[in-house]
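Undergrad: how would this look folded up:
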Amino acid sequence: MARVKRGVTTHARHKKIVDMAAGYRGRSSTNFRIAIEKVEKGLQYAYRDRRNRKRTFRGLWIQRINAGVREHGLTYSQFMNGIKRAGIDIDRKVLSDLAIREPEAFRALVEKARGALSGAD
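TA: Got it, this is the predicted structure:
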C-alpha cells in the first residue's frame, strides 16, 4: 500500500491558523497549538461583539440626543414622545448626527416635538 504524504495539506492548514494569529503576543502568534486556541477565542469574541456593537452605538446615540435635547429644556423621553406624536420618523442615528452637526435643524425638531406635546396635553 502506498504511503500517504499529507505534508502539503497540514502545512497549509497550520499556515492559515498562524496567519490569522499574526499580531498576537508571544508564542500565540507562532506556535500552532497555542495559536488555534487564541484564534478560536478571537473568532468567538468577534461574533459576539458584532452584535454588542449595535447595542453600544444605540446607547451612544441616545446619550447624544439626550444631551442635545436638555439644552432646550426637555428630556430624552419627552423628546422621543413628542417626535412620535408629531409624526416625525427619524432614527436615533440621524437624530444624534443632527444634534452634533446641525444644531439649528435639531432645534426645529425639538420645537416640533414640544408643540406636539403641548397640543396633546
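Undergrad: going forward, measure contacts between C-alpha atoms and count neighbours the same way
TA: Fine.
Undergrad: Quick check: buried residues in the lengthiest helix in the chain?
TA: Ranked by residue count, the top helix of the chain under DSSP state H comes out as helix 32-70. Buried residues in helix 32-70, counting neighbours by 16 or more other C-alpha atoms under 10 Å, are found at 32, 35-36, 38-39, 61-62, 64-69.
Undergrad: Specify the next element, helix or strand, located C-terminal of that helix.
TA: helix 76-85 (DSSP states H and E).
Undergrad: how far does that following helix sit from the chain's center?
TA: Distance of helix 76-85 from the chain centroid (C-alpha atoms, centre = their mean, to the nearest Å) equals 24 Å.
Undergrad: Buried residues, the helix or strand just after it. List them.
TA: Proceeding N to C from helix 76-85, the next assigned helix or strand is helix 92-101, under DSSP H and E. Using 16+ other C-alpha under 10 Å as the test for burial, helix 92-101 gives Arg92, Leu95, Ser96, Leu98, Ala99.
Undergrad: Could you also give me the structure for this next sequence, so I can compare it with the first?
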Amino acid sequence: MPRVKGGSTSNKKRKRLFAITKGYWGRKKNVYRRAREAFLHSLSRAYDDRKIKKREFRRLWITRINAAARAQGMSYSTLMNGLKKAGISINRKMLSELAINDMPAFVRLVEQARDALGL
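TA: Below you'll find the predicted structure:
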C-alpha cells in the first residue's frame, strides 16, 4: 500500500488556524500547538462572556432606573413593585431608556406606580 503524507490537508488546517489566531500575542499566533490551545480557550471564554455580558447590562439598567427613581423620591424596589401592581409590564432595558431619553414618560410611570401602591 502506498504511503500517504497528507501534507496539503495539514497545511490547510494549520493555515486556517493561524488565520483565526492572527493578532494573538507571542507564540500563540504562529506555533500550531500553542495556537490551538489559545483558540480553544478563547472559544470557552467567548461562551462565558456572552453570559456575563447579559448580567452586566441588566446591572447597568437597574442602576440607571434606581437613580432616576430616587430622583422622583422612590426606590428601585418600590417602583418595580408598584409597576407590577399597576399591571404595567415593561422590561428593564426599556425602562432605563425612558429614564435617560424621555423623563416625562418615566415620571408618568412613577406616578402610576405610586397610585397602585397607594402612596
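Undergrad: For the two chains, what TM-score is obtained?
TA: A TM-score of 0.95 describes the superposed chains when it is computed by TM-score structural alignment, normalised by the length of structure 2; 119 aligned residues with a C-alpha RMSD of 1.1 Å.
Undergrad: hmm, back to that, could you let me know which of the buried residues of helix 92-101 of structure 1 ends up closest to Leu74 of structure 1?
TA: Nearest to Leu74 of structure 1, judged by C-alpha to C-alpha, of those is Ala99 at 13.6 Å.
Undergrad: Roughly how far does the closest one sit from Phe57 of structure 1?
TA: Plainly put, Ala99 of structure 1 is 15 Å away from Phe57 of structure 1 if you go by C-alpha to C-alpha, to the nearest Å.
Undergrad: same deal with Gly82 of structure 1?
TA: 23 Å.
Undergrad: How about Met1 of structure 1?
TA: Met1 of structure 1 is 61 Å from Phe57 of structure 1, by C-alpha to C-alpha.
Undergrad: next one: Ser118 of structure 1
TA: Taking C-alpha to C-alpha, one finds Ser118 of structure 1 at 31 Å from Phe57 of structure 1.
Undergrad: Same check on Arg27 of structure 1?
TA: 35 Å.
Undergrad: ok, now Ala22 of structure 1?
TA: Per C-alpha to C-alpha, Ala22 of structure 1 is found 29 Å from Phe57 of structure 1.
Undergrad: what do you get for Ala12 of structure 1?
TA: Look at Ala12 of structure 1 and Phe57 of structure 1: by C-alpha to C-alpha, they are 39 Å apart.
Undergrad: Same check on Ile34 of structure 1?
TA: Distance of Ile34 of structure 1 to Phe57 of structure 1, computed by C-alpha to C-alpha: 33 Å.
Undergrad: do Gly87 of structure 1 as well
TA: In terms of C-alpha to C-alpha, Gly87 of structure 1 sits 24 Å off from Phe57 of structure 1.
Undergrad: Likewise for Val8 of structure 1?
TA: 45 Å.
Undergrad: Centre-most residue in structure 2?
TA: Centroid-nearest residue in structure 2: Lys53, 2.4 Å away (criterion: C-alpha atoms, centre = their mean).
Undergrad: ok, residues contacting stretch 14-34 of structure 2?
TA: Residues from elsewhere that reach stretch 14-34 of structure 2 (C-alpha atoms under 8 Å, 6 or more residues apart in numbering): Ala35, Arg36, Ala38, Phe39.
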